[in-house]
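S.K.: Give me a model of this one.
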Amino acid sequence: MDFAPFDRRGYPTLAVREGYGEWAASYDGVVQDVMDIRLLERLRERDWTAAGTVLDLACGTGRIGAWLRGRGAGRAGIERLDGLDFTPEMLARAAARGVYDALFAGDVRDTGLPAGSYDLVLQVLAEEHLPDLAPLYRETFRLARPGGAFLLVGYHPHFLMSGIPTHFDRPDGQSMTIESHVHLTSDHVKAAQAAGWRLEAMDEGLVDQDWLAVKPKWRAFLHHPVSYLLLWRKAV
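M.R.: You can find the predicted model right below:
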């Protein structure tokens, strides 16, 4: 579904590449760990952090890659960590972190990378920008090795449907929305199952007191779901 019917703020909307190109400079100071990393840290299923080869899709500034190296998969002796994004400004910042073995410019729906190359493919806070989920799930399934996993952390559709889009502020203070789409949980299940994935774990992140400590203006959304995690497994 298009986000427009739910929009309560009416910010000007930018295309995805343009929007993230502008946001790259301030992104790390805006996105909070309670949105995504908190969900990753409490995931225990089958010790997913032991994955040897990892692909960070829509890697952005390399924020998640740095976490993987420092506190997640890095502890398990990750063999290779690659990143892919289609925004040059984001890739430049990811490269500057020095945590990836290789970085690729490309589209998450058609990466051009070799099939069966990764034990773990993950994507964090990007799926709401895709008009259709099916190509993402097909491509991640193609990229994963037998027994491999696809780990997705996203911006909760409930929050989008509450009228709050993915947005950022320009240096002059003007708020800008990045083109977004609402995907229900059933949309994910249908697209994933059609591609061959099997659901292994799911979690949701709520606005709680930790959230209010960093975003006190969100008190009206206390106890509302703001993010979610889906862990999919490919059969051996």
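
S.K.: use CA for all of it now, contacts and neighbours both
M.R.: Noted.

S.K.: What are the boundaries of the helices in the protein?
M.R.: Listed from the start of the chain, the chain has helices (DSSP state H) covering 16-23, 27-30, 37-41, 63-70, 88-97, 134-143, 157-161, 185-195, 209-214.

S.K.: Give the other helices and strands that the first one contacts.
M.R.: Pointing back at helix 16-23 there. Packed against helix 16-23, as judged by 3 or more CA pairs under 8 Å, 6 or more residues apart in numbering; DSSP states H and E, are the following elements: helix 88-97, strand 175-178.

S.K.: rewinding a little: deepest of the helices of the chain, which one?
M.R.: helix 134-143 (a mean of 22; mean count of other CA atoms under 10 Å).

S.K.: which residues are contacting it?
M.R.: Contacts to helix 134-143, defined as CA atoms under 8 Å, 6 or more residues apart in numbering, come from residues 108-111, 113-118, 121, 150, 191-192, 195-197, 234.

S.K.: Then stretch 20-37?
M.R.: If you take CA under 8 Å, 6+ apart as the criterion, stretch 20-37 is touched by 60-61, 63-64, 87-90, 93, 124-125, 153-154, 168, 170, 178, 205, 210-211, 214, 226-228.

S.K.: Over to stretch 221-232?
M.R.: Under the contact criterion CA under 8 Å, 6+ apart, stretch 221-232 has outside partners 35-36, 39-40, 149-159, 197-209, 212.

S.K.: how about it: buried residues?
M.R.: Residues of stretch 221-232 classed as buried by neighbour count (16 or more other CA atoms under 10 Å): 221, 224-232.

S.K.: and of the residues you listed, the nearest to residue 73?
M.R.: Ranked by distance to residue 73 (CA to CA), the buried residues of stretch 221-232 are led by residue 231 at 15.3 Å.

S.K.: how about this one, so we can line them up?
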Amino acid sequence: MNTSHSSDNSLQRSPLDKIESAVRGVWKGGIRALYRFWAGKYETTMISRFGYQAPEFIARALAPLMREGTARVLDVGCGTGLTALALLEHRKDTIDGIDFSPEMLDKARERGIYADLHTADVTKPLPIPNGTYDAAISSGLFTHGHVGAEAIPHVLKAIKAGGLFGFTVYWKVWERAGFAAMLENLEKAGTIEILVNEQESHMRAIEHQKIHTVVVRHNG
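M.R.: The predicted structure follows:
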């Protein structure tokens, strides 16, 4: 019991707890304001300070499962473009991005790697025709509970039958925000097939931080 108590305390002292508290303490307009402030500091904070690796992990998991040839891919919650950049290290695809924050999209646009970028709330039906994309990818979106598992069916509708969705989920919200139950229900219904579901430590500089790296096939 002492060991477990010590582990819980170490988690409470994590620098990421400040971010989680800030995100969970606001909603919609407040989150947009938070990301407006954070857009210019996101990469410095996440990569330089924390050693953030989730984009590399999901790109590495998704890329080998995709069909050969150039695919049309949707980067969901694209942020500043780290996930698309990681995928392009493995494949040369055509990538569109969507994000809730216009300021994050401005940073992504500066990279020059996206075919198109749109502002969208992924907790609602997406402004994208069904079956548009060969695949979708996401990291850092399903983190502190501000976007829950209700977004997954919206993303799946944008993917062609047989296409793939690769995404990461912060381990603390896996059960709490409904991801475990959503994926189980979708698989039972035959909507998806779960190809990958692994837990990995995704912060080089912080202990006891994990994500689920998930890849599913959309059966249509």
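
S.K.: Send over the TM-score of the superposed chains.
M.R.: Once superposed, the chains reach a TM-score of 0.74 (TM-score structural alignment, normalised by the length of structure 2), with 193 aligned residues with a CA RMSD of 3.0 Å.

S.K.: returning to what we had before: can you tell which of the helices of structure 1 is closest to residue 48 of structure 1?
M.R.: Of all these, it is helix 37-41 that lies closest to residue 48 of structure 1, at 9.8 Å by CA to CA.

S.K.: so residue 108 of structure 1 makes contact with residue 56?
M.R.: No. The pair residue 108 of structure 1 and residue 56 fails to qualify as a contact (CA atoms under 8 Å) at a distance of 9.8 Å.

S.K.: Identify the contacts common to those two.
M.R.: Joint contacts of residue 108 of structure 1 and residue 56 (CA under 8 Å, 6+ apart) are residue 84.

S.K.: Buried ones in the longest strand along structure 2, by neighbour count?
M.R.: Determined from DSSP state E, the single longest strand within structure 2 is strand 159-170. Buried residues in strand 159-170 of structure 2, counted by 16+ other CA under 10 Å: 159-161, 163-170.

S.K.: what does that strand correspond to over in structure 1?
M.R.: The alignment of strand 159-170 of structure 2 onto structure 1 (TM-score structural alignment) spans residues 144-155.

S.K.: What does residue 21 of structure 1 correspond to in structure 2?
M.R.: So residue 21 of structure 1 corresponds to residue 36, using TM-score structural alignment.

S.K.: do residue 175 of structure 1 as well
M.R.: Alignment note (TM-score structural alignment): residue 175 of structure 1 has no counterpart in structure 2.

S.K.: With residue 169 of structure 1 as the reference, measure out to residue 175 of structure 1.
M.R.: According to CA to CA, to the nearest Å, residue 175 of structure 1 stands 4 Å off from residue 169 of structure 1.

S.K.: And residue 138 of structure 1, by the same measure?
M.R.: The separation that residue 138 of structure 1 has from residue 169 of structure 1, given CA to CA, amounts to 34 Å.

S.K.: What of residue 56 of structure 1?
M.R.: Taking CA to CA, one finds residue 56 of structure 1 at 26 Å from residue 169 of structure 1.

S.K.: Residue 200 of structure 1 now?
M.R.: From residue 200 of structure 1 to residue 169 of structure 1 the distance is 37 Å (CA to CA).

S.K.: More neighbours: residue 56 and residue 169 of structure 1, which one.
M.R.: Using other CA atoms under 10 Å as the criterion, residue 56 of structure 1 and residue 169 rank with residue 56 on top: 24 against 15.

S.K.: Test my guess that the more buried one contacts residue 65.
M.R.: Yes. Residue 56 of structure 1 sits in contact with residue 65 when judged by CA under 8 Å, with a separation of 6.9 Å.

S.K.: who touches both of the two?
M.R.: Here residue 56 of structure 1 and residue 65 have 81, 83 as joint contacts, going by CA under 8 Å, 6+ apart.

S.K.: what's near enough to touch the nearest residue to residue 70 of structure 2 once chain neighbours are set aside?
M.R.: Nearest non-adjacent residue to residue 70 of structure 2, counting by CA to CA, 6 or more residues apart in numbering: residue 93, 4.8 Å away. Contact analysis of residue 93 of structure 2 by CA under 8 Å, 6+ apart lists 70-73.

S.K.: Look up how far residue 42 of structure 2 lies from residue 93 of structure 2.
M.R.: Counting by CA to CA, the gap from residue 93 of structure 2 to residue 42 of structure 2 is 25 Å.
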